[in-house]
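S.K.: okay, predicted coordinates and the sequence, questions at the end:
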Amino acid sequence: MLASLLLPAALSAQSSSALTLWKAGSPAFGIFVPSERAPGATDANGKRLPPLYTADGAKALGANPLHDYLFLNLEGAYDVEAVKAMVAGLKASSGHPTLLVRIPTIEAAGAELTRARVKEVLALGAEGVVIPHVRSASEAALAVSFFTDLRANVWSPKNPAGTVIAMLMIEDKGAVAEMQAIAAVPGYSLLSCGIGSLTRDMGGDAPGAETACKNVRDAGAKLGMPSMMTANDKTIGDRLAKGYLGLLMAGTAEQTDAIIRTGRELAKRK
């Protein structure tokens, strides 16, 4: 089957830490993959250099037993070499965290390029793709079609044996208004909210954005889908209490390790 071709055995989602946890209804803890380039680094002409991801860096991240998943954020600039490096490093690693790749928006890239990127990311060996800034139920259905047209074996409420993760993100007021219809679109794995983008779209109304994100979480959970949310040392307890099952951290290794340890203790995970 095509789906089996899309997931090389070395990075099969069947051994995926996050997917196993989510199937059991348990929280999974992950991090934004950090760039290995110094912040603000420039070339000889003063041009800012893009983020750098290497196989060695991925191997080290994969070996950290605290990482259930790794979130490679390529929304701002798609970089196929970054995906290749991450997959190569994780294949050589002693651990098996889930690799999720966030690609640019459908609005920015267009449907056909986004479709091609979903195919490419999965074919390279990532276990999941994140589609950001889904604006409507019709766009959610379009996003799901990128996976179904590949015959990807997407884990979803109607396919509990699935092995591919498809995550859609709601990040603006218009999409929040359509959250129930977006949640009702069949064929994907996680419905999540981008708290930073949504807060900006709501004019800086942080409490309102938090409430909206919780409502998005509830809409997905009602239909059997987990939700991912960023967390830090001050919010990890609240995020878990509200039922978020994908906790996503950023910071230094020491910072994210400490937050994850706290989260695992709160979640009563060893």
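M.R.: That came through, no problem.
S.K.: from here on, contacts and neighbour counts on C-alpha atoms
M.R.: Will do.
S.K.: and the strands in the stretch 51-200 of the chain?
M.R.: Along the stretch 51-200 of the chain, counting by DSSP state E, counting those that start in this stretch, strands occupy 69-73, 98-102, 128-131, 165-170, 190-193.
S.K.: would JSON lines of these with distance to residue 252 and mean neighbour count be doable?
M.R.: Listed next are the strands of the stretch 51-200 of the chain as JSON lines, based on distance: least, C-alpha to C-alpha, whole Å; neighbours: other C-alpha atoms under 10 Å:
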{"stretch": "strand 69-73", "distance to residue 252": "14", "mean neighbour count": "23"}
{"stretch": "strand 98-102", "distance to residue 252": "19", "mean neighbour count": "27"}
{"stretch": "strand 128-131", "distance to residue 252": "23", "mean neighbour count": "24"}
{"stretch": "strand 165-170", "distance to residue 252": "25", "mean neighbour count": "26"}
{"stretch": "strand 190-193", "distance to residue 252": "24", "mean neighbour count": "27"}
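S.K.: contacts for stretch 181-194?
M.R.: Residues outside stretch 181-194 that contact it (C-alpha atoms under 8 Å, 6 or more residues apart in numbering): 136-138, 140-141, 144, 148, 154-159, 165-171, 175, 213, 216-217, 219-220, 223, 225-229.
S.K.: check contacts around residue 89.
M.R.: Counting by C-alpha under 8 Å, 6+ apart, the residues that residue 89 touches are 54-60, 62.
S.K.: of those residues, grab the buried ones for PyMOL.
M.R.: To isolate the buried ones among the contacts of residue 89 in PyMOL, judged by 16 or more other C-alpha atoms under 10 Å, type:
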select buried, resi 54+55+56+57+58+59+62
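S.K.: which one of the contacts of residue 89 is nearest to residue 33?
M.R.: Set against residue 33, the nearest of these by C-alpha to C-alpha is residue 58 (8.3 Å).
S.K.: got a list of what that closest one touches?
M.R.: 85-90, 93.
S.K.: in helices only, show me the residues you listed.
M.R.: When DSSP state H is applied, the contacts of residue 58 are split such that 85-90 fall in helices.
S.K.: closest one of these to residue 197?
M.R.: Among the ones in helices among the contacts of residue 58, and counting by C-alpha to C-alpha, the member closest to residue 197 is residue 86, at 26.0 Å.
S.K.: structure B:
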Amino acid sequence: MNPLLRRVRAAEPAVGPSTGLFLLWPEPGIAELCATLNVDFLVLDMEAGVLSRQDVLRAIQAVAGRDATVLVRVPSHEPSHIEHALDAGAHGVLVPKVDTREQAERVASYTRFPPEGRRGVNPVRASGYFSDVPGYLARANSEVLCLVQIESAEAVEEVDAIATVPGVDGLFLGIGDLAMSLGQPGVTTGPQLDRARERTLSACRTHGRLAGAFAYGMDAAHAYAAEGFDVLAVGNDVKLIREGVEGLLRELAPTRGAGTAAEVVQ
């Protein structure tokens, strides 16, 4: 079973939200490293990152056997993007910029085989390279995870309708784009975003969907967890590398003038 779905269905409130990272760079070793840590999910980001389809496959292969859910944020609503991610063996997809019920219906249909949806039958790696196609087809619809992103003022107004769509397993707030749509670019706090989170959480609770969000900082992550979000992304590989290097440089700052550059580096 999809590890994230297994964890969520266990219904253990004390565990807290599932936490994970977005990966922007096409380096499978980064995905492999992250999967060895205690993260619940990884999002291979084809929308904001520089990953190709081959990069996605390599990253999925790199984390095989690890207890982390692998999602692919597809670059658009095109069925070929969604189907390729699932055929390559991703546990699910994160679909950006879903503003209406009609859009949600279309993208959800591409994640399920008939009669529940319209996904094409070509599960290459997902079926063990065609070693168990009947078995995969029998279980895929109940194990694939489809999260749609709420990233605009229009989507916030439509969250209740979007949450009723069969095959939509959760709503995931894209806080940065949502802030832009609400007229406050780069400002990820405030009454409008509080209202958006409240409406999204309410829709998810009413219709039995997962509620997710990208947290810009640990204060936000703790606040969203306290509010009851089920799935939280707490950063990406590029941001974490930058913060790590900056932290090291700050620690070295008092000593950098005490010796030669070579001595400091050593």
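M.R.: The structure has been received and is ready for your questions. The shown structure was predicted, so the numbers you read here are calculated from the model rather than taken from an experiment.
S.K.: let me have the strands of the stretch 51-200 of the first structure in a markdown table, extended by distance to residue 250 of the first structure.
M.R.: Output for those, formatted as a markdown table (distance: least, C-alpha to C-alpha, whole Å):
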| stretch | distance to residue 250 of the first structure |
| --- | --- |
| strand 69-73 | 10 |
| strand 98-102 | 15 |
| strand 128-131 | 17 |
| strand 165-170 | 18 |
| strand 190-193 | 16 |
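S.K.: how about the helices in the second structure?
M.R.: Using DSSP H, helices in the second structure cover 3-9, 28-35, 53-62, 79-87, 101-109, 133-143, 153-157, 159-163, 175-181, 191-207, 218-227, 237-252, 261-265.
S.K.: before we move on, back to that, of the contacts of residue 58 of the first structure, closest to residue 206 of the first structure?
M.R.: Closest approach to residue 206 of the first structure among the contacts of residue 58 of the first structure (C-alpha to C-alpha): residue 86, at 33.5 Å.
S.K.: residues near the counterpart of the closest one in the second structure, how many?
M.R.: Aligned by TM-score structural alignment, residue 86 of the first structure pairs with residue 59 of the second structure. Residue 59 of the second structure has 23 neighbours, counted by other C-alpha atoms under 10 Å.
S.K.: farthest-apart pair in the ones in helices among the contacts of residue 58 of the first structure, please.
M.R.: So, these by C-alpha to C-alpha: farthest apart are 85 and 90, at 8.6 Å.
S.K.: so what sits against both of the two?
M.R.: Common contact partners of residue 85 of the first structure and residue 90 (C-alpha under 8 Å, 6+ apart): 55, 58.
S.K.: which one's more surrounded, these two?
M.R.: The neighbour comparison of residue 85 of the first structure against residue 90 (other C-alpha under 10 Å) goes to residue 90, with 27 against 19.
S.K.: for residue 266 of the first structure, see how far away the spatially closest residue to the more buried one that is not a sequence neighbour is.
M.R.: Nearest non-adjacent residue to residue 90 of the first structure, counting by C-alpha to C-alpha, 6 or more residues apart in numbering: residue 59, 5.1 Å away. With distances taken as C-alpha to C-alpha, to the nearest Å, residue 59 of the first structure is found 28 Å from residue 266 of the first structure.
S.K.: again with residue 101 of the first structure
M.R.: From residue 101 of the first structure over to residue 266 of the first structure (counting by C-alpha to C-alpha), the distance is 27 Å.
S.K.: same deal with residue 113 of the first structure?
M.R.: 41 Å.
S.K.: setting aside sequence neighbours, what's the nearest residue to residue 58 of the first structure?
M.R.: That would be residue 89: by C-alpha to C-alpha, 6+ apart, it lies 4.7 Å from residue 58 of the first structure.
S.K.: number of residues surrounding residue 234 of the first structure?
M.R.: When neighbours are counted by other C-alpha under 10 Å, residue 234 of the first structure comes out with 9.
S.K.: the one 10 residues further on too?
M.R.: By other C-alpha under 10 Å, the residues close to residue 244 of the first structure number 24.
S.K.: tell me who's in contact with it.
M.R.: 27, 217, 226-229.
S.K.: make a markdown table out of those and add neighbour count and distance to residue 237 of the first structure.
M.R.: Shown next, in a markdown table, are those (neighbours: other C-alpha atoms under 10 Å; distance: C-alpha to C-alpha, whole Å):
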| residue | neighbour count | distance to residue 237 of the first structure |
| --- | --- | --- |
| 27 | 23 | 12 |
| 217 | 26 | 16 |
| 226 | 26 | 17 |
| 227 | 28 | 15 |
| 228 | 25 | 14 |
| 229 | 20 | 12 |
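S.K.: looking at those, which two lie furthest apart in space?
M.R.: With distances taken as C-alpha to C-alpha, the most widely separated pair in the contacts of residue 244 of the first structure is 27 and 217, at 13.4 Å.
S.K.: counterpart of residue 47 of the second structure in the first structure?
M.R.: Structural alignment (TM-score structural alignment) places residue 47 of the second structure against residue 75 in the first structure.
S.K.: distance check, the nearest residue to its match once chain neighbours are set aside against residue 118 of the first structure.
M.R.: Once flanking residues are discounted, residue 75 of the first structure sits nearest to residue 104: 4.0 Å by C-alpha to C-alpha, 6+ apart. To residue 118 of the first structure, residue 104 of the first structure is 10 Å away according to C-alpha to C-alpha.
S.K.: do the same with residue 130 of the first structure
M.R.: 9 Å.
S.K.: residue 61 of the first structure now?
M.R.: For residue 61 of the first structure, the distance to residue 118 of the first structure equals 23 Å [C-alpha to C-alpha].
S.K.: likewise residue 101 of the first structure?
M.R.: From residue 101 of the first structure over to residue 118 of the first structure the distance is 9 Å, taken as C-alpha to C-alpha.
S.K.: need the overlap of contacts for the two.
M.R.: With C-alpha under 8 Å, 6+ apart, residue 101 of the first structure and residue 118 have common neighbours residue 129.
S.K.: tell me the two of the contacts of residue 89 of the first structure that are most distant?
M.R.: Farthest pair in the contacts of residue 89 of the first structure, by C-alpha to C-alpha: 54 and 62, 12.3 Å.
S.K.: give me the number of residues near residue 198 of the first structure?
M.R.: Neighbourhood size, residue 198 of the first structure [other C-alpha under 10 Å]: 25.
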